[in-house]
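Enquirer: Sequence and computational prediction follow.
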Amino acid sequence: MLPDPTHTNELDVTSCRALLQSPKPPLLIDCREANEYAYCRIEGATLVPLSQFASLCEAEFEARNTPAIIYCHHGVRSLNAVFYLRDQGYTHTFSMAGGIDQWSLHIDPLVPRY
């Protein structure tokens, strides 16, 4: 179950993993650039680079209440993406705190760090 978006913008990697393993997982959006995505990514993620977010994000979401976890390298770009999406009316978007770096450290050490 997703947390209340009025109380948090970020989820730790353990919470993200639990949500991604749930029967109805949220979208997983990687907002890094294509070269970063090519180097490493979390399985099942869709690349929507932050530099192209405004033009591409609507195509990825079925509705304004579509749940999504967004990640980047360390969590700064993904948090900006969440703020942007919430300003656009997307209510259930969350940033993965610490990004793919924390995912690699605490969830899947096979994901390369950089």
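Expert: Noted; the coordinates are in hand.
Enquirer: rest of the way, CA atoms for contacts and neighbours
Expert: Noted.
Enquirer: Any idea which residue is closest to the centre of the protein?
Expert: Nearest to the mean C-alpha position of the chain, by C-alpha atoms, centre = their mean, lies Ile70 at 1.3 Å.
Enquirer: For Cys16, see how far away that one is.
Expert: Applying C-alpha to C-alpha, to the nearest Å, the value for Ile70 to Cys16 is 10 Å.
Enquirer: Spell out which residues are contacts of both of those two.
Expert: Met96 (C-alpha atoms under 8 Å, 6 or more residues apart in numbering).
Enquirer: In three-state terms, label Leu28 for me.
Expert: With DSSP: H, G, I helix; E, B strand; the rest coil as the basis, Leu28 sits in strand.
Enquirer: Comparison target, given below:
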Amino acid sequence: MQQLNPNDLAAWLADDSRAKPVLLDVRESWEIAQCQLPGITHIPMNEIPVRQQELDPDAPTVVICHHGMRSYQVAMFLERNNGFAQLFNLAGGVAAWADQVDPAFPRY
């Protein structure tokens, strides 16, 4: 797993020459209702073990949460137990996205 800062994710999403990553948001539903990046796949952290088959282990996947800790734990789980090879943790989560990329992004 690699750490990915918000500015690098923004550049990746804007780069039409690169395949877009899966944006796996592992926050709770109430958090998603507050704010979310466009095009996310939402699977709450506690549902990952039973829903991991919904994810493609060969696809580049950026795991997202509020501050980057839950996403780090999920990425470690997927990497260790399921052979995901292209995992990225969004360092600082959506809070860092709001700080570094989009000041208008809702905060909670």
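Expert: In hand now; what should we look at? A quick note: this is a predicted structure, and the numbers were derived from the prediction, not measured.
Enquirer: now what about the TM-score between them?
Expert: After superposition, the two chains reach a TM-score of 0.90 (TM-score structural alignment, normalised by the length of the second structure), with 105 aligned residues with a C-alpha RMSD of 1.2 Å.
Enquirer: re the thing from before, can you tell me the residue that sits opposite the residue nearest to the centre of the first structure in the second structure?
Expert: Matched to the second structure by TM-score structural alignment, Ile70 of the first structure sits across from Val63.
Enquirer: next one: Ser104 of the first structure
Expert: By TM-score structural alignment, Ser104 of the first structure lines up with Ala98.
Enquirer: so its match is in which element?
Expert: In this assignment (DSSP states H and E), Ala98 of the second structure forms part of helix 93-100.
Enquirer: Can you state the mean residue-to-residue distance of that helix versus the first structure?
Expert: Helix 93-100 of the second structure: mean distance to aligned residues in the first structure after superposition is 0.5 Å, counting by mean C-alpha distance after the TM-score superposition for the first structure.
Enquirer: Can you list the neighbours in contact with that helix?
Expert: When contacts are defined by C-alpha under 8 Å, 6+ apart, helix 93-100 of the second structure is touched by residues 6-7, 36, 64-68, 71, 104-107.
Enquirer: Over in the second structure, tell me which residue corresponds to His55 of the first structure.
Expert: One correction, residue 55 of the first structure is Ser, not His. Using TM-score structural alignment, Ser55 of the first structure pairs with Val50 in the second structure.
Enquirer: Distance from stretch 89-106 of the first structure to the middle of the chain?
Expert: 5 Å (C-alpha atoms, centre = their mean, to the nearest Å).
Enquirer: what does stretch 56-73 of the second structure give?
Expert: That offset, for stretch 56-73 of the second structure, works out to 4 Å (C-alpha atoms, centre = their mean).
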